[in-house]
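Student: generate coordinates for the sequence data below:
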Amino acid sequence: MSTATNTVSGQTNASAATDCDAVVVGAGLAGLHQLYRLRRLGLNVVAFEASDGVGGVWHHNRYPGARVDSHFPHYQYWFSRDLWEESEWTERFPAQPEIEAYLNHACDKFGLREHIRFNTKVTAAHYDEASGTWTVSTDDGKSLTTRFLVLNSGGLSAPRQSPFPGAGTFRGVSCHTASWPKDGVELAGKRVGVIGTAATGIQVIQTIAPIVSHLSVFQRTPNFAVPMKNPKITPEQNSAAQADFERLRGVVHNTFGGFAYEGEPPMFDDTDEAERQARLEELWAAGTLQIWGGAFADAFANAEASHYVTEFVRAKIRARINDPKLADKLLPTDHYFGSRRVPLETGYFETYNRDNVELVDLREEPIVSIDAAGINTATRHIDLDVIIYATGFEAGVGAINRIAITGRDHRSLRDEWNKALRTTVGMQVHGFPNLFMTMAPFAPASALCNLPVCADHQVDWIGDAIAYVHTNGKTSIEPSAETEAAWMAHHVEVSEPTMLGSNKNSWYRHKREDGSIGELIAYAGGIPQYRETCDAMVASGFKGFIVR
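Tutor: Next comes the predicted model:
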């Protein structure tokens, strides 16, 4: 047993003894940083990781073609210059093995592995108001008590399982992209079906099409995508980025989405037709995500600008598909470009020009069931050797809701969120003292941010809040109901009127247990506005929070 000690001020919190000061759930990109930050505060921290290794999504998502869509040098930790200067990247958009190796290196460099309990899933957490402690239970039947509970379980880490009857009867190989076997899956010469055409599905489809005998792509919702330009990174480029660390760090933390682009985007109405075309052509050729939200300063808020960019992208995609009727099926018509996540792709649309690739439009012939030999649609049976589920995740809240969390007065977080999803700056919830989270709804990190940048800020804010409780000899901290309501009102004000709010069919919207469409989880106010609010909370001594 240990009593929580504030090594920053030398004071000791005289409240109930605990097994540890803090529990961190998850050892992915944010979880490792959180563990590092809390250890730097001098806290006794235990981290739980459900898998057998670190890396989170980069440990599980080993599917063919898996790579990041944040371009060099943005997708790496910003809290350590030493680590930055040790990192030698090989591609502009690194693939899964390179990122997983990087996160393992960071874990070992900072001595974090010994504080992580692997192959252990947190199943429940109960807050005891009398002692001000959390009891955290795990799937091995054990439990421990802690003062602080930090959920770094990931916004896209709870995969959606097959909703189709008979999935368990399939005699071939079936797997979800988010739990890809370490030894891989034999695909060469096989009849393969891929269900899902969002970011992950696109990467899988374009990668395996040349090696399988036949590929059936089951598409429910067509998606926009932008060509990825992925050259090798030279030693000189690595050195230049390392030398530019301080400037880049200052820039990315004050941009809308965590990327340092040259120049500010113009307002749509401040450009003429020639300027608009030239700008879009330049951004399209750049091969990054800059065209998404960065084509014009008001691209998310100005319907005319959104329509203009959307038509430009549609024309670019249509020109790459040989069959006009097929192009009609592959081109979205029910949402603006950028109102759903925009993937990067490499020859994805040309994949459908291949003789061995077939598009199954689920809006015309939905999947009815799966049997031992393959998939039954409403009109036919498709024989398959392999079924790949690229069906996405329970975004934003899925991983958190898989833990039975009860706060003050036996409140169930899962039940409360099913009625009305809410957070305060995406990091705390009223009624759940000393419970923190990253990548939760209503913060840039939930959807519209280069994660290492947004996680950097959230991890530090959580560390500051915990340090504040210790320094002042207090027991707990949580937002007041008024503070939470004010944040939710602000979120609705800046996010719902945008093009993101216009699209009711994307993972940016919360899906309730009954299947109904709920809140827009993507915060569209941008990093600077978000940081200003969060930093003001710290500077004010957490005014508007209940600190006991």
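Student: only C-alpha atoms from now on, for both contacts and neighbour counts.
Tutor: OK.
Student: for this protein, which strand is longest?
Tutor: As assigned by DSSP state E, the longest strand anywhere in the chain is strand 143-151.
Student: ok, then the element right after it?
Tutor: Helices and strands here follow DSSP states H and E; after strand 143-151, the next one along the chain is strand 173-176.
Student: ok, back up a step: give me the residues contacting the longest strand of the chain.
Tutor: Counting by CA atoms under 8 Å, 6 or more residues apart in numbering, the neighbours of strand 143-151 from elsewhere in the structure are 4, 18-26, 31, 132-137, 400, 434-438, 466, 475-476.
Student: if we go to 7 Å?
Tutor: The set of residues that contact strand 143-151 without belonging to it, under CA atoms under 7 Å, 6 or more residues apart in numbering, is 18-26, 132-137, 434-438.
Student: what about those, which are in strands?
Tutor: 20-25, 133-137, 435-437.
Student: now Arg340: how far from Val425?
Tutor: When distances are taken as CA to CA, to the nearest Å, Arg340 and Val425 turn out to be 22 Å apart.
Student: quick one, what contacts the closest residue to Pro433 other than its chain neighbours?
Tutor: Taking CA to CA, 6 or more residues apart in numbering, and ignoring the residues beside it in sequence, Pro433 has Glu478 as its nearest neighbour in space, at 4.7 Å. Listed by CA under 7 Å, 6+ apart, the contact set of Glu478 reads Gln428, Val429, His430, Phe432, Pro433, Asn434, Phe545, Ile546, Val547.
Student: what strand or helix carries Glu478?
Tutor: Under the criterion DSSP H and E, the helix or strand holding Glu478 is strand 477-479.
Student: likewise for Trp292?
Tutor: Since the elements are taken from DSSP H and E, Trp292 ends up inside helix 291-294.
Student: cool, and Val494?
Tutor: With elements taken from DSSP H and E, the one containing Val494 is helix 481-495.
Student: next, the structure of the following sequence, for comparison with the previous one:
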Amino acid sequence: MSQESSIEPVLDALVLGAGFAGLHALYRLRENGLKVLALEAAPDVGGAWYWNRYPGARCDVESLVYCYTFSPLLDEGWQWSERYAKRDEIQAYLSWVANKLDLRRDIRFNSRVVSAVFDDRKNLWTIRTEQGDTYRARHFFSAAGPITTPIMPDIPGLKDFKGLVIHTARWPERSPDFAGKRVAIIGTGSSAVQAIPIVAEQCKQLTVLMRTPNFYAPARNRPLTAADYEWWEKNRELTRHRLQNCLRWGGGDIMLDDAINDAMFQKAGEFTPERRREIYEARYANGGGVVGWAFCDAMADPEVNEEAANFLRGKIGTIVTNPRIAEKLTPRGYAYGTKRCTVGTDFYETFNRDNVELIDIKSEPIERFTPEGVVVGGREIKLDVLISASGFDALTGALTSIDLRGTSSESLKEGWAHGPHSHLGISVHGFPNLYMVGGPGSPSVLTNVVMTNEMQVEWIAALISHCEKQGFRRCEATREAEEQWTRHVNDLVKGTLWEHANSWYVGANVPGKPRVILAYVGGYLTYRERCEQERSQGYPGFSFS
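Tutor: Just a heads-up that it's a prediction; the model follows:
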């Protein structure tokens, strides 16, 4: 029996996803009096945090600010155990939120959306799931998340490999036993950096297949203490205010000395070289991916960026004892920040282990897989397990993987074939009553995602309320506004180091994907101000009917 039989034939709104943004959207729209459901592909809440359960998975944003702020109810009754929360704790937090706000009754789990089509005559979305269920809704709210569509490497013979193959973003609930196993991991991005030290401790032999070394900083993770929470009670509102008003990219560490933190609002040239070194050292000692964001011109001035990059490069040889391996791990040829800075524990130290081999696959390419292993640089490496930490079709993949069609016969995937376009990263012309959180053209992955999601959810909910109050049945970005915003997003990159990025930030990790900046690089504060301006002026970038 279709799930539709147990609900009203037409919903006011349907939310795609039950992660951070989806749970908030479900709550807010329901509180605003709408009849709303959420569809979630997983059997439980969590979004990306449900699927990414690989060893060592944890957030690289501090727990105290990687949580909701939209309801005072959620500031009470939950305490994080560590400075950087593990995946299991984050998923448990989201489960706790869903229970506390009574959200589960309006979530349909195990419901993977495969198509969404807008009826131009009835002004309704028809959404179908892989299970064959059909839903109809006036508003379609995508909270699918920016990193929900994993990609596998396209390597000859991979299907012939007889061993176990796992993607970090689709890790089995019961983690494999690596004892006595020969394991290879493809990638040295964020997921791999967290998994590699733990897998190396468990397995007989670990081969790390690295294409491009990333900038890395230690997390300095630790348990949170009673003193930490005493500090948090006194400084919570001030800290949130600071984060909401961060001028550019990155952000400050919430417990750093104010003088060190506040330097990020100034240019590097306002400090002596000695003082800059002290600031870098203080950030590195405190931990987290914040070293390169020490000054506000880090992504505009190549010399400033290179100074921060050289600081991090200089740390590698102090940890990795083999100079040849240390040099392999040293990132060169691109600016800090144009690839995501990785954060972890004992990553570099792991390459001092006897059972770990690092292979630079640019100099020794992966030729093919065999039933017994992988051929690299002309030699076969015998394997029992292959772990792919090969990343995601970021920001766009969650929607282009769905047959999503608006007022024309052209799908969203076809419309974005030469690069995504949107207004405010929220609305797409030709797709009425479709709203995106964390979509292309919004700050998304370049900020604290939870904070940006909250702002977008509240903004979209206000837009939908505006439609309801005015009796509008249809709302979409105008073509002019979409063109202006997309041009603005691309213009912001010009003259900055983002212009030369070659990473998943520009889709470079997906073969055939157009290389354009996917996220808004103007900073959270500027983005929020542009959205507030749109609302205060009566939504001039939207057409209503």
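Student: do you know the score for how well these two fit?
Tutor: The pair, once superposed, lands on a TM-score of 0.94 when counted by TM-score structural alignment, normalised by the length of the second structure; 529 aligned residues with a CA RMSD of 1.7 Å.
Student: map Ser153 of the first structure across to the second structure for me.
Tutor: For Ser153 of the first structure, the aligned position in the second structure is Ala144, judged by TM-score structural alignment.
Student: could you do Ala225 of the first structure as well?
Tutor: Under the alignment (TM-score structural alignment), Ala225 of the first structure pairs with Tyr216 in the second structure.
Student: host element of Asn453 of the second structure?
Tutor: Under the assignment given by DSSP H and E, the secondary-structure element containing Asn453 of the second structure is helix 449-470.
Student: next, the angle from the longest strand of the first structure to strand 133-138.
Tutor: When axes from the mean of the first three to the mean of the last three CA atoms, to 10 degrees is applied, the directions of strand 143-151 of the first structure and strand 133-138 differ by 100 degrees.
Student: average offset of strand 143-151 of the first structure relative to the second structure?
Tutor: Between strand 143-151 of the first structure and its aligned stretch in the second structure, the superposed structures give an average distance of 0.9 Å (mean CA distance after the TM-score superposition for the first structure).
Student: about what we covered before: ok, the residue nearest to Pro433 of the first structure to Leu144 of the first structure distance?
Tutor: When CA to CA is the yardstick, Glu478 of the first structure and Leu144 of the first structure sit 21 Å from each other.
Student: same deal with Arg411 of the first structure?
Tutor: The gap separating Arg411 of the first structure from Leu144 of the first structure is 20 Å, by CA to CA.
Student: do the same with Leu344 of the first structure
Tutor: Here the distance between Leu344 of the first structure and Leu144 of the first structure works out to 43 Å (CA to CA).
Student: before we move on, what about Thr391 of the first structure?
Tutor: In this view, Thr391 of the first structure and Leu144 of the first structure are 35 Å apart by CA to CA.
Student: neighbour-wise, which of the two wins?
Tutor: Thr391 (21 against 16; other CA atoms under 10 Å).
Student: got a list of what the more buried one touches?
Tutor: Taking CA under 7 Å, 6+ apart as the definition, contacts of Thr391 of the first structure comprise Arg160, Ile195, Gly196.
Student: before we move on, what about Thr169 of the first structure?
Tutor: Asp371, Ala372 are the contacts of Thr169 of the first structure under CA under 7 Å, 6+ apart.
Student: show me what it lines up with in the second structure.
Tutor: For Thr169 of the first structure, the equivalent position in the second structure is taken to be Asp160, counting by TM-score structural alignment.
Student: go on, Asn238 of the first structure?
Tutor: Per TM-score structural alignment, Asn238 of the first structure is aligned with Tyr229.
Student: measure its match to Glu8 of the second structure for me?
Tutor: If you measure Tyr229 of the second structure against Glu8 of the second structure using CA to CA, the figure is 45 Å.
Student: those two: which is more packed in?
Tutor: Between Tyr229 of the second structure and Glu8, counted using other CA under 10 Å, the more crowded position is Tyr229 (15 against 12).
Student: quick check: which element contains that one?
Tutor: Going by DSSP H and E, Tyr229 of the second structure is part of helix 226-244.
Student: superpose on the first structure and give me the mean offset of that helix.
Tutor: If you overlay the two and look at helix 226-244 of the second structure, the average distance to its match in the first structure is 3.0 Å (mean CA distance after the TM-score superposition for the first structure).
Student: buried stuff in that helix?
Tutor: Within helix 226-244 of the second structure, the residues scored as buried using 16 or more other CA atoms under 10 Å are Trp232, Arg236, Thr239, Leu243, Gln244.
Student: chain center to that helix, what's the gap?
Tutor: Chain-centre distance of helix 226-244 of the second structure: 24 Å, with CA atoms, centre = their mean, to the nearest Å.
Student: immediately after it, which helix or strand?
Tutor: Toward the C-terminus, helix 226-244 of the second structure is succeeded by helix 258-262 as the next helix or strand (DSSP H and E).
Student: tell me the spacing between Phe393 of the first structure and Ala198 of the first structure.
Tutor: As for Phe393 of the first structure, its distance to Ala198 of the first structure is 11 Å (criterion: CA to CA).
Student: and Phe48 of the first structure, by the same measure?
Tutor: Plainly put, Phe48 of the first structure is 30 Å away from Ala198 of the first structure if you go by CA to CA.
Student: next one: Ile211 of the first structure
Tutor: Summarising the geometry, the distance separating Ile211 of the first structure from Ala198 of the first structure, computed by CA to CA, is 21 Å.
Student: who has more neighbours out of those two?
Tutor: The residue with more neighbours, out of Ile211 of the first structure and Ala198 and counting by other CA under 10 Å, is Ala198; that gives 22 against 13.
Student: report the contact partners of that one.
Tutor: Neighbours of Ala198 of the first structure in contact, by CA under 7 Å, 6+ apart: Asn223.
Student: which residue in the second structure lines up with it?
Tutor: Aligned by TM-score structural alignment, Ala198 of the first structure pairs with Gly189 of the second structure.
Student: likewise Cys107 of the first structure?
Tutor: Aligned against the second structure by TM-score structural alignment, Cys107 of the first structure finds its counterpart in Ala98.
Student: wouldn't that match be in contact with Arg105 here?
Tutor: No - counting by CA atoms under 7 Å, Ala98 of the second structure stays clear of Arg105, with 9.4 Å between them.
Student: okay, those two: which has more neighbours?
Tutor: Counted by other CA under 10 Å, Ala98 of the second structure and Arg105 do not tie: Ala98 has more neighbours, with 22 against 10.
Student: the more buried one: what secondary structure?
Tutor: helix (DSSP: H, G, I helix; E, B strand; the rest coil).
Student: what distance do you get for it to Ala92 of the second structure?
Tutor: Counting by CA to CA - Ala98 of the second structure and Ala92 of the second structure are separated by 10 Å.
Student: good, we can wrap up now.
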